[in-house]
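> return atomic coordinates for the entry below.
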Amino acid sequence: MASIHDSHFDLFHLPARFSLDADALEQAYRTVQAQVHPDRFAAAGEAQKRIAMQWATRANEAYRTLRDPLKRATYLLSLHGIELGAHDNTAMESAFLMQQMEWRERVEDAAGAKNVSELEALHEELRDEERTRFAKLGALLDSGVHQAAAEAVRQLMFIERVIADVDAQIEKLEH
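Next comes the predicted model:
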């Protein structure tokens, strides 16, 4: 078994890359969970039970991080010493800032007009944008262009927030 302090990738014996085989991750997670699940240690001493619980928690955290592309990208950047500072680093390209404002205005206008079909169209547009940006992000990360990847992650975080806002508006209008 790996060390509890190994990277998430090492824990699952996967390459530390953004491009990840989801089936391989799932299988690796199941293998680790089968080895460390607390139920396997029900008859063990308290120390062994505690260690098993720590390993199970560690495996769950690693799996949740690697399964989510944005969390995986953020984690990969942190392995390379790049902290996003997403809460205090809001500097972005002016073209993206303009795009942000346009998306926000469209959400407000469609919500104000109670136009669910416009919100759904915007949702699809944002998902397409997100897919395109994730492909570019993967290429940046896997080729070691970390600063540009960090900028791409911050932009994707914003896009995900707008998608969540669109979903919330749709939910509100449909109920």
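> can we go C-alpha only for contacts and neighbour counts from here?
Fine.
> buried sites along stretch 111-118?
When burial is assessed from 16 or more other CA atoms under 10 Å, stretch 111-118 yields the following buried residues: 111, 114, 116, 118.
> now the first one: how far from residue 33?
According to CA to CA, to the nearest Å, residue 111 stands 44 Å off from residue 33.
> coming back round to it: how about the buried residues of stretch 111-118 in JSON lines, adding secondary structure and distance to residue 144?
Formatted as JSON lines, those follow (DSSP: H, G, I helix; E, B strand; the rest coil; distance: CA to CA, whole Å):
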{"residue": "111", "secondary structure": "helix", "distance to residue 144": "41"}
{"residue": "114", "secondary structure": "coil", "distance to residue 144": "45"}
{"residue": "116", "secondary structure": "helix", "distance to residue 144": "41"}
{"residue": "118", "secondary structure": "helix", "distance to residue 144": "38"}
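> run this one through as well so I can compare:
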Amino acid sequence: MNDPFATLGVEPRFGLDLRAVEQRHRELSRTLHPDRYAGAPAAERRLALGRAIEVNEAWRVLRDPIRRAEALVALAGVTLREEAAPKADPAFLMEIMELREELSEVARKKDRGRLAALAGQVRAREEKALGALGALLDSGGDDAKGAAKDVEKALPHLAELKYFRRFLDEVSAIEEDLTDALP
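Next comes the predicted model:
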């Protein structure tokens, strides 16, 4: 994968001003739009199209906090493979399992109030994990070794965020099902 920060010309940080990054994406997209290259030679059109695809993918990565964190981890030289994915704390995993059981019960009972409360609880925890992740990834460490340690410390927060996202995706699906079931 290309460096999405370099592609969009922004500082490699977790705490980005997403409005400014979006503006940069729009500027580059306008510059690289295929209509601007309609009369250009085929090689130039292909080059502009390839660059436009890179710019769009970079924007998709940077606007998503999990993918942005993964890009920063990769820039720090840490490879995230499925078998070496960041592991969550066993106590955290037990909490998630209990929350999922409760979510299943809420869906079965069609309890919209409890569903909203569960979603709010998990969103609050997600925000806390995002804050911790951002603080570690943007700390810079005192030196390269310190920065690498901060990246390693950030990995469990990244794992937690993935669980929170899956949980909230399930909440959205249940909300959709409940809405579709309305008379």
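> can you give me the TM-score here?
Put the two chains on top of each other and the TM-score (TM-score structural alignment, normalised by the length of the first structure) is 0.90; 171 aligned residues with a CA RMSD of 1.8 Å.
> so who does the residue most central in space within the second structure touch?
Here the mean C-alpha position of the second structure is nearest to the C-alpha of residue 66 (CA atoms, centre = their mean), at a distance of 2.5 Å. Listed by CA atoms under 8 Å, 6 or more residues apart in numbering, the contact partners of residue 66 of the second structure are 158, 161-162.
> who wins for most neighbours among those residues?
Sorting the contacts of residue 66 of the second structure by how many neighbours each has (other CA atoms under 10 Å) puts residue 158 first, at 26 neighbours.
> need the longest helix for the second structure.
Once the second structure is assigned using DSSP state H, the helix that runs over the most residues is helix 144-180.
> tell me the buried residues in that one?
Neighbour-count burial for helix 144-180 of the second structure, with 16+ other CA under 10 Å as criterion, is recorded at 147-148, 150-161, 163-164, 167-168, 170-171, 174-175.
> what of stretch 4-12 of the second structure?
Using 16+ other CA under 10 Å as the burial criterion, the residues of stretch 4-12 of the second structure that qualify are 4-5, 7-8, 12.
> give the aligned range of it in the first structure.
Using TM-score structural alignment, stretch 4-12 of the second structure corresponds to residues 8-16 of the first structure.
> straight-line length of the matching stretch, end to end?
9 Å.
> just how off-centre is that stretch within its chain?
Relative to the chain's own centre, stretch 8-16 of the first structure is displaced by 16 Å; criterion: CA atoms, centre = their mean, to the nearest Å.
> and what of stretch 120-133 of the first structure?
In this view, stretch 120-133 of the first structure has its centroid 16 Å away from the chain centroid, taken as CA atoms, centre = their mean.
> for it, give me the average deviation versus the second structure.
Its aligned residues in the second structure lie a mean 1.0 Å from stretch 120-133 of the first structure after superposition (mean CA distance after the TM-score superposition for the first structure).
> now that stretch: which residue numbers in the second structure?
Mapped onto the second structure with TM-score structural alignment as the criterion, stretch 120-133 of the first structure occupies residues 116-129.
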